[in-house]
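Participant: Give the three-dimensional model of this entry:
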Amino acid sequence: MSAIGSGSFGTVFKVKHRLDDKIYAVKRVQFGDISEETKQIVLKEANSLSKLDSDFVVKYEDSYLESNYLYIQMEFYSQSLRTVLKDKAIVFERQPEDQMNVFEYFISCEIFKELLECVEYLHESDPPVIHRNLKPENILIDLNFTSNRCVKLCDFGLATDHNTHRQIVSPFVHSVCGTFGYIAPEVLMGKEYDHKSDIYSLSIIGEELFGIDLQDWKLIEAKKLLFKKCIQSIYGTLLDMMSTPFWRQRPECREVLAKHNEWSIDKTVV
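Facilitator: Below you'll find the predicted structure:
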């Protein structure tokens, strides 16, 4: 058993099952060191994972209590989007200041498309689920394409249901949480928010994935890009997804996906 990282409130280990010889990821949380409120959050994560039985999220296997520890067993993936972001320029032999070639841009589009589909699944569940901690480390990459897709979401320790009716009839406000740099401004300021806070996080991830500086439109205009119209489209799309302070105007994942042919490039071009 070896530690491979940390998630919300616990450490994640890579383990080998003694009976089936399969490799799993197991999140371990020490109950003796956390408050009752945090215990409920951790138990909620296990409960949420057990209900989200889909190819869009990491597969829940089991959870159990042992010696004052809670263990949450999940399918194992060795790579996260953080690894991809770190390595893809090296793989495509691109210097940081250089533009992506057509192959790297196509792969970036496919990853972003699958990521949007994953979050769309959460937001259109009944009731809708807000992940609240979307970041490259919580986006896993299935290199074997076991379900004909490569992107899955993990770490639902901060996820919460969003009952739209309850939001309307009461002053219910979700708590402030997430990872700095990916948190929507309305969340950071402790204001009322909904699933559109995840859309903001996706825009920051998209900025990293496509190597775009959303603060510099003139740079996009000045560059002699191989697929300029696509870059301009994804730039505008990410800006809409980041929309602040009018966060309710951010597009839904399905609306961004509907324009996939505008910001992506056709497979036949690659």
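
Participant: When you work out contacts or count neighbours from here on, use the C-alpha atoms and nothing else.
Facilitator: OK.

Participant: what about Cys253, distance to Leu153?
Facilitator: 15 Å (C-alpha to C-alpha, to the nearest Å).

Participant: got the contact list for Thr38?
Facilitator: Shown in contact with Thr38 (C-alpha atoms under 8 Å, 6 or more residues apart in numbering): Phe9.

Participant: what about it, distance to Phe9?
Facilitator: 8 Å.

Participant: next one: Ser67
Facilitator: From Ser67 to Phe9 the distance is 17 Å (C-alpha to C-alpha).

Participant: Helices along the stretch 1-150 of the chain, start to end?
Facilitator: 36-51, 81-91, 102-123 (DSSP state H, counting those that start in this stretch).

Participant: buried residues in the shortest one?
Facilitator: I take that to be helix 81-91. 81-82, 84-85, 89 (16 or more other C-alpha atoms under 10 Å).

Participant: For the helices of the stretch 1-150 of the chain, give me a markdown table that also has distance to Met1.
Facilitator: Output for the helices of the stretch 1-150 of the chain, formatted as a markdown table (distance: least, C-alpha to C-alpha, whole Å):
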| stretch | distance to Met1 |
| --- | --- |
| helix 36-51 | 21 |
| helix 81-91 | 21 |
| helix 102-123 | 29 |
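
Participant: Of these, which stretch is the most buried?
Facilitator: Highest mean neighbour count among the helices of the stretch 1-150 of the chain (mean count of other C-alpha atoms under 10 Å): helix 102-123, with a mean of 20.

Participant: now for that one, which elements pack on it?
Facilitator: strand 129-130, strand 151-153, helix 196-210, helix 253-258 (3 or more C-alpha pairs under 8 Å, 6 or more residues apart in numbering; DSSP states H and E).

Participant: One more, please, to line up against the first structure:
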Amino acid sequence: MGNQFTQQSSLSSLIENQDLMAAVKLLQNGANPNELNQKGKSCLRLALEQGNSQIYRILHQISGEIIPPLVNETPLHHAVRHNHTKLVRMFLRNPTAFPNYKNAKNSEGQTSLHIAAMLGYSEIVALLLKYNAQADSKDKYGKTPRDLAIESDSPQLNEILELLGSEELIVRTPNPGKEVKESPHMRRISSKSTHFSSQIDSENNLLALEVALKDSLIPLIPSEEVKFCEIINRGSSCVVYKGMWRGTDIAIKQFKIEYSTSAKELEKFIKEMQILSKIRHPNLILLMGVCIDQPNLCLLSELVQNCSLFQAIHKSQKPLTIENRFKIAIQITQGLVYLHSNNPPIIHRDLKPENCLLDESFNIKIADFGLARPLTRFIGEEIQTTVCIGTTRFMAPELFDKSKSKSIGVGVDIWALGCIFIEVFSGKRPWSHISTADVNCIYYELFNKKPIPIPTCIPEPVRKIISKCCDYFPLNRPTASNILHELISIKSQFM
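Facilitator: Have a look, this model is predicted:
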């Protein structure tokens, strides 16, 4: 080809070949960063496409331009879309050197966090959240990053949901978007449409539900009396709506269609319904009734208007005071005292800040009893592992070991309570030194009986309680009643 390239063309070829040192020397000798290569691209554009953070920064500092310019998105959007983690980190770490792109929206109303969540880039999601990207931002279709993550087929889905404030295992159903968009209270039973009884595998399943309702004395609420409003949460098995029933604000937990059609899933619905029907306590969510005359079964409960404890700790603009932290810890423990004082004791099995609802006066309601069981029934069940029976960061070591199934009891809730205290009093997740991407490493720590790290910023008396709660031998852990007495006695030291 001969010596037909200009100095700037040589610069672009060096950048394309990622020869940083040679490119820098040319720039020092006066090469023009804004001349184009043979394809009409500037050097800054090439650096962006390659994800080359070093040369991008140098070119940006000497007024390099992106030619051709990006269409309807920022350089951060582009870097996220192409999974250029180093470039993303550079943009976020240097707010004075680069424009503040983190909450900027593209033509679809999507932030960079929307893109990362949708594409399953958990490391980038973590980076964006670390630098305070808005997790609740909505695109032009009203969808948050969490919504897009759930709709995706990403193998990193659960890690991303944990980062966005939910550590639940998500089981996607066919066409998930359709179920969300549809107004479930408008679906009517008719001979021409799919209806509840035709979707039950056998009449025995329907009979089992009717018997359970009768035995539990749970109000059966016609769906025509219930108004569905906006979605307030999604989980592995359900969508939670804000709703209205007879002039009262309620929460509607609408289960996926499998809970109507599968005997196994229906049994889970019945168990949660039976647990909720037996409990009455100021710090536990109140069941108001059930709807079974629609394709999707629904539990109706009281509505807690404010937020989850997780959101109050990690998302609120106002930090919790030490008084609020003690109030929250005491109330969660009070709810646990009540559950464990039943005969037989009721084990929650999925205690975590996401399942503790908080009103504006810092009153706690423990919710999500999908894994809760009376102790006698739990012992007879097949013991599973990992996220199938809880959330890894809050799971007691015996839950990972089938050989220790006989030792599983109220102690699993006490371990989780200690983990919650870590988060309440320090603002850090339990096992916070282990990233979400490596969350399975927690099992390795538990297997080797490593003490759970307790941040030194937590008051010493509370640290001692946590240490006792997270003892590797379940019988050594204190009862909820003992923990409650200790919390009340030490609270006065900090008020």
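
Participant: Please state their TM-score.
Facilitator: Once superposed, chain against chain, the TM-score is 0.78 (TM-score structural alignment, normalised by the length of structure 1); 236 aligned residues with a C-alpha RMSD of 2.6 Å.

Participant: Could you check the helices of the stretch 1-150 of structure 1 and tell me which one is nearest Thr179 of structure 1?
Facilitator: The closest of those to Thr179 of structure 1 is helix 81-91. By C-alpha to C-alpha, the value is 14.1 Å.

Participant: Contacts for the closest one next, please.
Facilitator: For helix 81-91 of structure 1, the surrounding residues in contact (C-alpha under 8 Å, 6+ apart) are 95-96, 104, 136-141, 208-209.

Participant: rerun at 6 Å
Facilitator: By C-alpha atoms under 6 Å, 6 or more residues apart in numbering, the residues outside helix 81-91 of structure 1 that reach it are 136-137, 139.

Participant: any idea how far Glu114 of structure 1 is from Glu104 of structure 1?
Facilitator: Counting by C-alpha to C-alpha - Glu114 of structure 1 and Glu104 of structure 1 are separated by 16 Å.

Participant: now Gly236 of structure 1
Facilitator: Counting by C-alpha to C-alpha, the gap from Gly236 of structure 1 to Glu104 of structure 1 is 20 Å.

Participant: Trp247 of structure 1 too?
Facilitator: Following C-alpha to C-alpha, the distance that separates Trp247 of structure 1 from Glu104 of structure 1 is 31 Å.

Participant: on that earlier part again, so which of the contacts of helix 81-91 of structure 1 comes closest to Ala222 of structure 1?
Facilitator: Of all these, Ala222 of structure 1 sits closest to Pro136, with 29.2 Å by C-alpha to C-alpha.

Participant: Translate that closest one into the numbering of structure 2.
Facilitator: Mapped onto structure 2 by TM-score structural alignment, Pro136 of structure 1 lines up with Pro353.

Participant: Now for that match: which residues touch it?
Facilitator: Residues near Pro353 of structure 2 by C-alpha under 6 Å, 6+ apart: 309-310.

Participant: Kindly report the same for Ala116 of structure 2.
Facilitator: By C-alpha under 6 Å, 6+ apart, the residues touching Ala116 of structure 2 are Val125.

Participant: element containing it?
Facilitator: Using DSSP states H and E, Ala116 of structure 2 sits in helix 112-119.

Participant: To what extent is the nearest residue to Ile139 of structure 1 once chain neighbours are set aside buried, counted in neighbours?
Facilitator: Of all residues not flanking Ile139 of structure 1 in the chain, Leu153 sits nearest, at 4.8 Å (C-alpha to C-alpha, 6 or more residues apart in numbering). Leu153 of structure 1: 24 surrounding residues under other C-alpha atoms under 10 Å.

Participant: swap in Glu192 of structure 1?
Facilitator: 14.

Participant: give the contact list for it.
Facilitator: Each residue near Glu192 of structure 1 by C-alpha under 6 Å, 6+ apart is listed here: Val173.

Participant: Tell me the spacing between it and Cys150 of structure 1.
Facilitator: Using C-alpha to C-alpha, Glu192 of structure 1 is found at 33 Å from Cys150 of structure 1.

Participant: Distance check, Ser426 of structure 2 against Glu159 of structure 2.
Facilitator: Distance from Ser426 of structure 2 to Glu159 of structure 2, by C-alpha to C-alpha: 22 Å.

Participant: The two: who's more crowded?
Facilitator: The residue with more neighbours, out of Ser426 of structure 2 and Glu159, is Glu159; 25 against 18, by other C-alpha under 10 Å.

Participant: Tell me the counterpart of the more buried one in structure 1.
Facilitator: The criterion is TM-score structural alignment: under it, Glu159 of structure 2 has no aligned partner in structure 1.
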